[in-house]
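J.: structure of the sequence below:
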Amino acid sequence: MKNTTKWLTGAALSLTLAVPANAQVLFWSTQAAPIEETQKMRENVLAGFEGGVDFQPQEVGPFITRLEAELEAGSGQIGLVGALHGDLSTYADSWADLSGLDLAGITVSDAFLELGKLGTSEQKYLPWMQANYVMAANKQALEYLPEGADINALTYDQLVDWAQAMAEGTGSPKFGFPAGPQGLKHRFFQGFLLPSYAGSTVTKFASAEAEAGWTMFQELWQYTNPASTNYAFMQEPLLTGDVWVAFDHIARLADAFNQQPDNFVAFPAPAGPMGRGFMPVLAGIAIPKGAPDMDASMRLAQFMMQPETQVATLLATNFYPTTDAALPTDLPASAQALGPAITAMTSAPDALPALLPVGLGDLGGQFNQVYTDTFERIILGGQPIRAVLDEQAGTLRSLMEQANAPCWLPDAASEGPCPVD
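T.: Reported below is the predicted structural model:
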């Protein structure tokens, strides 16, 4: 996989941003719904679009009600839709193809562009903005990096070696993990560990490859601060020095970088045999096939991907660009540190996105619990990996069948419930 794709198609949909629209484009969105974010989107992000934008963020219920009514009718007033990947994927057949849209050399992650095709040959949505999970390290930890290791291209085996070297060199375990009751540990197993080792979140849950991933994590746990079972936000133990290297959501690391910007570095999650698994919270923009002014909608889609617009969106929403937009130097220290780490991870040659669960409805909590229980039984309880995986696979299989939820990436598409081998 190439690192990035440059949009220089010169195809029929090549448009110029200066052409004025005949009327305001209705931008129907599930994102930037809080009042403060909505105001910033209108005043700081969209005000410069010629022709005007009527930005209308909605809660998911009202958003879906109107969207479905217009899609069913084949026409309506919505000109641009902004929503999370899972919402957009539900209506894949209803979006116009954006493959030929000329973005004048803007560089977007190949992995995200592929997600935006929604399993088709067409570009059904453009990656708009993202949040993510990354690694953070106290600069004191860098002297213990394994020889030849690149912090921006680590493997999990190198992370284990690094954690071991820190523990032996300092006399105490310095790796930290958000394993507390409110920690996001389940997202690590769903979006990072299993995809990196098995290329799967669901189907190969109990595979030999998954077993190898848990074996690695079992070894890593030997060098993990035992207080990790109480950690929810890793920024706190990083600031106290109890932990030198940690994994967490960017929002739960930000304070460490803002309070002590000179003491920490951010970097991508490691890679396993199948690639560099990561779990983006990815929002995209799509255009309904029945949009009232397709040219204006296309121009707005272009506008949303421009570097200046992407940076303005970051400042308005705290979601990061999906492009290689240069970040200004006056951003908060956390944004300056975390943004490049996200870009390095999502544009890596071995990038392997693993989406948030889709189609589980009110069974989402039980789905997450399967991964938490597996962690607690194997890592905390010391139970045999193979026996635990086989038993938990049965629970996972029943949940998928009860929810009738098809597979999502990185698992292959399925007809009917996602299978658990």
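J.: only C-alpha atoms for contact and neighbour calcs from this point on.
T.: Fine.
J.: in the host helix or strand of residue 256, what counts as buried?
T.: In this assignment (DSSP states H and E), residue 256 forms part of helix 254-259. For helix 254-259, a neighbour-count test (16 or more other Cα atoms under 10 Å) marks 254, 255, 256, 257, 258 as buried.
J.: a markdown table for those, including distance to residue 176?
T.: Rendered in a markdown table, the data for those read as follows (distance: Cα to Cα, whole Å):
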| residue | distance to residue 176 |
| --- | --- |
| 254 | 16 |
| 255 | 16 |
| 256 | 14 |
| 257 | 16 |
| 258 | 19 |
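J.: just to revisit the earlier point, the helix holding residue 256 packs against which elements?
T.: helix 235-240, helix 333-346 (3 or more Cα pairs under 8 Å, 6 or more residues apart in numbering; DSSP states H and E).
J.: buried sites along the last one?
T.: In other words, helix 333-346. For helix 333-346, burial by neighbour count (16+ other Cα under 10 Å) applies to 333-346.
J.: just send those residues back as TSV, with distance to residue 352 too.
T.: As requested, these are exported to TSV (distance: Cα to Cα, whole Å):
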residue	distance to residue 352
333	27
334	24
335	23
336	24
337	22
338	19
339	18
340	17
341	15
342	13
343	13
344	13
345	9
346	8
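J.: please identify the helix or strand for the closest residue in space to residue 247 that isn't next to it in sequence.
T.: In space, residue 247 comes closest to residue 135 once its chain neighbours are excluded; the distance is 4.5 Å by Cα to Cα, 6 or more residues apart in numbering. Residue 135 is part of strand 133-138 when elements are defined by DSSP H and E.
J.: list the buried residues in that strand.
T.: Within strand 133-138, the residues that count as buried by 16+ other Cα under 10 Å are 133, 134, 135, 136, 137, 138.
J.: and it with helix 333-346, angle?
T.: Note on geometry: by axes from the mean of the first three to the mean of the last three Cα atoms, to 10 degrees, strand 133-138 and helix 333-346 are set 120 degrees apart in direction.
J.: what kind of secondary structure is the residue lying closest to residue 78 once chain neighbours are set aside in?
T.: Leaving aside its chain neighbours, residue 78 sits nearest to residue 26 (5.1 Å; criterion: Cα to Cα, 6+ apart). Under DSSP: H, G, I helix; E, B strand; the rest coil, the three-state class of residue 26 is strand.
J.: Proceed likewise with the subsequent sequence, for comparison:
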Amino acid sequence: MVRKVLMAMFVLLYLYSVAYGIFMTSLFRIPAPFIFGIPLLLFFKEEVQGFAYKSEVLVLVTAVLIYYGFAQSDIKNAIANSIVITFCAAYFNYFVGSNYRRYSISIFIFFGLLFFSCMVMVFNHFFLYPAIQLRTLLMGEQIQQTPSGVSLTIFTFGYQLAALVSFLPVYTVVFKKSLLLKAIALSACLAFVYLGMNRSVLVTFVVSNFLFLMCYYNYKAILIVGVAALAGFFLYSYVITKSAESTDNIITKNAGSDTRYSRSGLVAENLNIYADYPYGLIFYGKNWDDVIYRNQVFGSGITSHNAYLMFFTYLGPFIGLGLLFLIYRKMVGPLKYAIRNIRSPDHALLVCLFFAFVGVSMNALSHNGWLVGADGPTFFLYFSLLHFKRLNVPDTSKKQMITHKVKLETSPV
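T.: Here you go, the predicted structure:
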């Protein structure tokens, strides 16, 4: 009993640090993966043969060291990112192993933490100062932006939100939940997106769920999307616009935003810089500060808020494209497997995780965090997708066939 309690505590704390991006705080001066991850790997690991993610970790750590350590001379960030990515791979390899129960529990704890962060965000809208105190306590650091969830900034929270709203509606469909539960899940996601103040999340929510509907329902998805669009139009016209000014939300943020710092404008300026240094800043001995000093848009120190474009800007087409190919080619297998088995109950969780990964990957088109940046939801989903094929997944379809056969045999003639 004590062993199970300790294991549950360390799992919760480790996933807490991953979901919320906690590495070191003013209270804990030792990296969280060492404090919460090592006990799981030493005392509660599964019996496994070797380390299955050598090539994946090697590619990711190489990308981290080149991009942050060499190109940006940010050694501390490079080491920290390498540690959290490596420990996540070790968590799945040694602690989860082939144990489907541990795998599914880890997934649901992780998304439960993301849901809790969204509830804190809602609380933050209506009870500002108590929410800031709560968020500071949960993060162990001073909060930088508000309103938000369990994160230091609104942008970091955006990745948590993107993962959740891409996962939850898909989960209710593939696990065949009731119509009422589907409606509740969709309404919660819409409320989180509305109050979350991340325009990129709105785009990822629409695109990831649209792609899922097209894959799951085929041509029937057109009718579903049409009805949803019509309902959204009436909701926006007669409900949202009348109450938009009552609280901070995605609409008021968009109305008050400075057009100079629009994502399209920032990307256009970044492309101009890339055109001046087509082989990548790393080959010209330059960094971001060296090439933006004449640019008023980037004068405040911001970037284009496009993780992939910044990666290309620093590393150029040769190293950049090569590393991106090596990183994301591992997602081709889960993609084919998820689409091929999208209606299979044995692969329902894989389908949910895949579209959640699509959501957070798309979100990186408008922000700096991504897989190489050790964004928690992104690399957790990455390794959870890679790990699915190593599991002893319960064959629920066979169980359903046996149950159906028993009912037929025992039913009266």
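J.: any idea what the TM-score is?
T.: Taking TM-score structural alignment, normalised by the length of structure 2 as the basis, the two superposed chains have a TM-score of 0.24; 182 aligned residues with a Cα RMSD of 7.6 Å.
J.: circling back: from the buried residues of helix 333-346 of structure 1, pick the one nearest residue 385 of structure 1.
T.: residue 345 (29.0 Å; Cα to Cα).
J.: just confirm that closest one contacts residue 351, I think it does.
T.: Yes: counting by Cα atoms under 8 Å, residue 351 is a contact partner of residue 345 of structure 1 at 6.6 Å.
J.: got any residues that touch both of the two?
T.: 276, 278 (Cα atoms under 8 Å, 6 or more residues apart in numbering).
J.: about what we covered before: count of residues packed around the residue nearest to residue 78 of structure 1?
T.: 19 (other Cα atoms under 10 Å).
J.: ok, it touching residue 82?
T.: No: Residue 26 of structure 1 is not in contact with residue 82 according to Cα under 8 Å; the separation is 10.8 Å.
J.: hmm, which two among the buried residues of helix 333-346 of structure 1 are most spread apart?
T.: Once Cα to Cα is applied, the buried residues of helix 333-346 of structure 1 give 333 and 346 as the farthest pair, at 20.5 Å.
J.: just say helix, strand or coil for residue 81 of structure 1.
T.: Residue 81 of structure 1 - assigned by three-state DSSP - is strand.
J.: distance of it relative to residue 159 of structure 1?
T.: 40 Å (Cα to Cα, to the nearest Å).
J.: which one's more surrounded, the two?
T.: residue 81 (26 against 22).
J.: relative to residue 187 of structure 2, how far out is residue 212 of structure 2?
T.: 18 Å.
J.: neighbour-wise, which of these two wins?
T.: Neighbours were counted for residue 212 of structure 2 and for residue 187 using other Cα under 10 Å; residue 212 has more, 22 against 13.
J.: show me the contacts for the more buried one.
T.: 170, 355.
J.: now do residue 211 of structure 1
T.: 385, 386, 389.
J.: so which strand or helix has the last one?
T.: Spelled out, that is residue 389 of structure 1. helix 385-403.
J.: wait, doesn't residue 127 of structure 1 sit right on residue 301?
T.: No: look at residue 127 of structure 1 against residue 301 with Cα under 8 Å: they stay out of range, at 10.4 Å.
J.: and the helices in the stretch 251-400 of structure 1?
T.: Listed in chain order, the helices found in the stretch 251-400 of structure 1 under DSSP state H, counting those that start in this stretch are 254-259, 294-305, 307-317, 333-346, 364-375, 385-403.
J.: out of those helices, which gets nearest to residue 38 of structure 1?
T.: Comparison of those against residue 38 of structure 1 by Cα to Cα identifies helix 307-317 as nearest, at 8.1 Å.
J.: flag every buried residue along that closest one.
T.: Applying 16+ other Cα under 10 Å to helix 307-317 of structure 1 flags 307, 309, 310, 311, 312, 313, 314, 315, 316, 317 as buried.
J.: how close does the last one sit to residue 254 of structure 1?
T.: Pointing back at residue 317 of structure 1 there. 15 Å.
J.: what's the answer for the fifth one, then?
T.: Here residue 312 of structure 1 is placed at a distance of 19 Å from residue 254 of structure 1 (Cα to Cα).
J.: the third one too?
T.: Taking Cα to Cα as the criterion, residue 310 of structure 1 is separated from residue 254 of structure 1 by 20 Å.
J.: now do the fourth one
T.: Residue 311 of structure 1 sits at a distance of 18 Å from residue 254 of structure 1 (criterion: Cα to Cα).
J.: for the second one, same thing?
T.: Taking Cα to Cα as the criterion, residue 309 of structure 1 is separated from residue 254 of structure 1 by 23 Å.
J.: and residue 310 of structure 2, how many neighbours?
T.: Neighbour number of residue 310 of structure 2 under other Cα under 10 Å is 23.
J.: helices and strands around the helix or strand it falls within, which ones?
T.: For residue 310 of structure 2, the host element (DSSP H and E) is helix 307-328. On a contact count with 3+ Cα pairs under 8 Å, 6+ apart, helix 307-328 of structure 2 meets helix 54-64, helix 263-276, helix 281-284.
J.: what is the shortest one packed up against?
T.: Same thing as helix 281-284 of structure 2. Going by 3+ Cα pairs under 8 Å, 6+ apart, helix 281-284 of structure 2 lies up against helix 307-328.
J.: buried residues, the helix it packs on. List them.
T.: 307-316, 319-320, 323-324, 327.
J.: what is the orientation angle of it with helix 54-64?
T.: Using the same axes, to 10 degrees, helix 307-328 of structure 2 lies at 160 degrees relative to helix 54-64.
J.: tilt between helix 307-328 of structure 2 and helix 263-276?
T.: Going by the same axes, to 10 degrees, helix 307-328 of structure 2 makes 70 degrees with helix 263-276.
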